[in-house]
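*Asks:* Task: produce atomic coordinates for the following.
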Amino acid sequence: MALGGNQSGGMTEFVLAGFPDLNSTRMELFSVFLLVYLMTLTGNMLIVGAVGADTHLQTPMYFFLGNLSCLEILITSVIIPKMLSNFLSRQHTISFAGCITQFYFYFFLGASEFLLLAVMSVDRYLAICHPLRYPLLMNGAVCFRIALACWMGGLFSVLGSTVTVALLPFCKQGAVVQHFFCDSGPLLQLACTNTKKLEETDFVLAALVIISSLMITAASYGHIILAVLRIPSASGRRKTFSTCTSHLMVVTLFYGSAIFLYVRPSQSGSVDTNWAGTVVTTFVTPLLNPFIYALRNERVKEALKDMFRKVVAGFLRSLLSAENFIKKTVQ
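*Replies:* Sure thing, here's the model as predicted:
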């Protein structure tokens, strides 16, 4: 159905194509992604809870880790619930407003995560290379302002692009977005106008956020490696660098897939490579983050054990209180 004037103001919905050629395994995929989503939520919520509850984890490193887990919870929640509902529905539609909202929050949260990962690398650099000045440089107020700047940086960096996309003319009601969510490239392909300038602007913004944060991360780890190499004992070098390995693993996963997807002049790449790369940033990285940090960090493991013991103890006390109340009532 053609829209009057071909303006996005008349567009009410899109259709999400989902995963290509996988209709025969729809319920199996639904089960897998539901399990992944629940595990991602549980793991990252445990990290946030442990950081908030354990005084030993109330340091800059773990404060930023808590923020990272919050971002992972939100970025998966922007994409996965709608995708899961489409697995159970014959009509894979999403409203125009819902599509633009999904587009905005995905890129806002993603940009914030890049900025936060760069900040986390600088935090490790200061802790290792300037240990005496570290408590002054990274006090609570400074950490809060830096984290807020990361969130605000992501919030405003994609606002202009989102408004521009929302005002684009789209030719066909119910046009098919060749992806499982409203990603930039597949959405721009549906516009009834030349989007080359917008794609170039998006490329510049993506490069600015991703490459600049990657350069900060690389520079920080360059100084860290030099500082570690100057430590005389092998055990000392391992112990010092062990505080960075979890972050380095997450950085490698996240940056690798994001650069492959978004740091290129044209966003209209292969559908298969688009959704395969997005699976890494949207599913794999948020799922692995809690395990990477929990399994490789003794403090986090101890905090999680303490939190679990407190929860079990509280549950048992509640059961005992309920039992005593029932006995008194019966008597």
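
*Asks:* C-alpha from now on. contacts and neighbour counts both.
*Replies:* Will do.

*Asks:* which other residues reach stretch 303-322?
*Replies:* Stretch 303-322 has contacts (Cα atoms under 8 Å, 6 or more residues apart in numbering) with 46-47, 50-51, 53-54, 57.

*Asks:* Tabulate the residues you listed in TSV, adding columns for neighbour count and secondary structure.
*Replies:* Output for these, formatted as TSV (neighbours: other Cα atoms under 10 Å; DSSP: H, G, I helix; E, B strand; the rest coil):
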residue	neighbour count	secondary structure
L46	21	helix
I47	27	helix
A50	26	helix
V51	23	helix
A53	15	helix
D54	16	coil
L57	18	helix
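
*Asks:* neighbouring contacts of stretch 191-209?
*Replies:* Counting by Cα under 8 Å, 6+ apart, residues outside stretch 191-209 touching it are 6, 111, 114-115, 157, 161, 168-171, 188, 262-267.

*Asks:* just to revisit the earlier point, with distance to L295 added, can I get the contacts of stretch 303-322 in a markdown table?
*Replies:* A markdown table is the format used below for these (distance: Cα to Cα, whole Å):
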| residue | distance to L295 |
| --- | --- |
| L46 | 13 |
| I47 | 12 |
| A50 | 14 |
| V51 | 15 |
| A53 | 19 |
| D54 | 17 |
| L57 | 15 |
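
*Asks:* and of those residues, the nearest to H92?
*Replies:* L46 (32.6 Å; Cα to Cα).

*Asks:* From I75, how far out is the closest residue to that closest one other than its chain neighbours?
*Replies:* Counting by Cα to Cα, 6 or more residues apart in numbering, L46 lies nearest to L304, which is 7.3 Å off, once chain neighbours are set aside. Between L304 and I75 the distance is 23 Å, computed by Cα to Cα, to the nearest Å.

*Asks:* to compare against the first, here's another:
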Amino acid sequence: MTGINFLHNNSQSQTFLLLGFQGLYSYRFLVFAIFIIVYTFILCGNVLIILVIVSNGLLHSPMYFFLCNLSLLEIVCTTEIIPAILQILVRNQIRLSLFGCFVQLYLFGTFSATESFLLTVMSYDRYLAICRPLHYSSIMHFRICCFLVLASWTSSFLIISFVIGFLSQQDFCRQINVVDHFFCDLVPVMSLSCSDTSTVKMAIYLSSPFSLISPFLFIATTYVSIIRSVLNIQSVTGKKKAFSTCSSHLTVVSIYYITLFMMYVVPTNGSSLELNKVLSLLYTVITPTLNPFIYSLNNREIKSGIHLSLNWKIKKENKVPI
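*Replies:* From the prediction side, this is the model:
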């Protein structure tokens, strides 16, 4: 409660100034158009995936239920980030209150952690389907699927609340806090604190094993088992069919953790600030742009569902009333 009262009491007096991409201001209209196109593609791609899965009874399975939730997560996550980028491009900078900055930080952290958990749940689903096919239906039923999705969201809220709770106790001494970034990210905001940040860092170290390290190790372990099972299949056709069911997920997981690894390994001080923004852009914008393309390109069921939906629409439009 103390942290919440602190944010409310100081949200009107303190301001966070997001600088965004100062070097691109001369090309802001071109960059603005590119981001509009990218944002439209993300929305249309993920909405299309959701509609195809919901409308096609053959896709009403746990794997596609989790994919629907992942697509929904991509929509809300990019909607939280890209509109802010568009405002920065138009105004060259934007101002957020202390409370507004913390809300953005909280939502982004929650969405990121939820994506990590959802990818973990999807890897468990693929492990059961390939390594324990006889027990798949009895284990991965609808109630369990709903529980796993709800647990992913709830765990993310709790973990990020733990970190934000400590961060909210920090003192920000400046009236205007300049953030050389395009959104309120944890490290840039924490660097502006004029008090001891050791408790915040400790909270991050304590929460990281739950939100990042454990999910990564679990996914790696499940795919080791999956690869072993696939290699034990005698027919080449069987191997291809088994691996095709998890190739899209494996591609998305690889991109997700590679970008996170690059973000945390590259230092955030000095001349690397611009590089850090580029890596953040890769994680927050480029990766969500690729995900619908990856799932629709590598997944025969999704492509078939899209073709069926398009054919049904064409037949409906061409139908002559009697």
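
*Asks:* Fetch the TM-score of the aligned pair.
*Replies:* Superposed pair, TM-score by TM-score structural alignment, normalised by the length of structure 2: 0.90. Supporting alignment: 315 aligned residues with a Cα RMSD of 2.4 Å.

*Asks:* Pick out whichever of the contacts of stretch 303-322 of structure 1 sits closest to V251 of structure 1.
*Replies:* The nearest one, if we look at these relative to V251 of structure 1 and count by Cα to Cα, is I47, at 17.8 Å.

*Asks:* So which residues of structure 2 form helices?
*Replies:* Assigned by DSSP state H, structure 2 shows helices spanning 2-10, 28-55, 62-91, 98-131, 136-139, 142-167, 186-190, 198-208, 214-231, 236-265, 273-281, 287-298, 300-318.

*Asks:* Excluding chain neighbours, what is closest to the counterpart of F218 of structure 2 in structure 1?
*Replies:* With TM-score structural alignment as the matching criterion, the partner of F218 of structure 2 in structure 1 is I216. Leaving aside its chain neighbours, I216 of structure 1 sits nearest to A118 (6.0 Å; criterion: Cα to Cα, 6+ apart).

*Asks:* So the one you found sits against L214, correct?
*Replies:* Yes - contact criterion Cα atoms under 8 Å: A118 of structure 1 and L214 qualify, at 6.8 Å.

*Asks:* S247 of structure 2 contacts N298, correct?
*Replies:* Yes - using Cα under 8 Å as the test, S247 of structure 2 is close enough to N298 to be in contact (7.2 Å).

*Asks:* who touches the match of F218 of structure 2 in this structure?
*Replies:* Counted by Cα under 8 Å, 6+ apart, I216 of structure 1 has contacts 118, 121-122.

*Asks:* could I get those residues as TSV with distance to A141 of structure 1?
*Replies:* Formatted as TSV, these follow (distance: Cα to Cα, whole Å):
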residue	distance to A141 of structure 1
A118	19
S121	19
V122	16
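
*Asks:* Of those, which is the most crowded?
*Replies:* Within these, neighbour counts (other Cα atoms under 10 Å) peak at S121, which reaches 25 neighbours.

*Asks:* measure that one to V263 of structure 1 for me?
*Replies:* Counting by Cα to Cα, the gap from S121 of structure 1 to V263 of structure 1 is 21 Å.

*Asks:* Give me the nearest residue to Y104 of structure 1, chain neighbours excluded.
*Replies:* The nearest residue in space to Y104 of structure 1 (Cα to Cα, 6+ apart) is T162, at 5.9 Å.

*Asks:* mind putting the helices of structure 2 in a markdown table, distance to F16 of structure 2 included?
*Replies:* Shown next, in a markdown table, are the helices of structure 2 (distance: least, Cα to Cα, whole Å):
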| stretch | distance to F16 of structure 2 |
| --- | --- |
| helix 2-10 | 12 |
| helix 28-55 | 22 |
| helix 62-91 | 13 |
| helix 98-131 | 6 |
| helix 136-139 | 48 |
| helix 142-167 | 15 |
| helix 186-190 | 9 |
| helix 198-208 | 19 |
| helix 214-231 | 33 |
| helix 236-265 | 22 |
| helix 273-281 | 17 |
| helix 287-298 | 27 |
| helix 300-318 | 43 |
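
*Asks:* Can you say which of those helices is nearest to F21 of structure 2?
*Replies:* F21 of structure 2 sits nearest to helix 62-91 of all the helices of structure 2, at 7.6 Å, using Cα to Cα.

*Asks:* before we move on, back to that, out of the helices of structure 2, which one sits most buried?
*Replies:* Mean neighbour count (mean count of other Cα atoms under 10 Å) peaks for helix 98-131 among the helices of structure 2, with a mean of 21.
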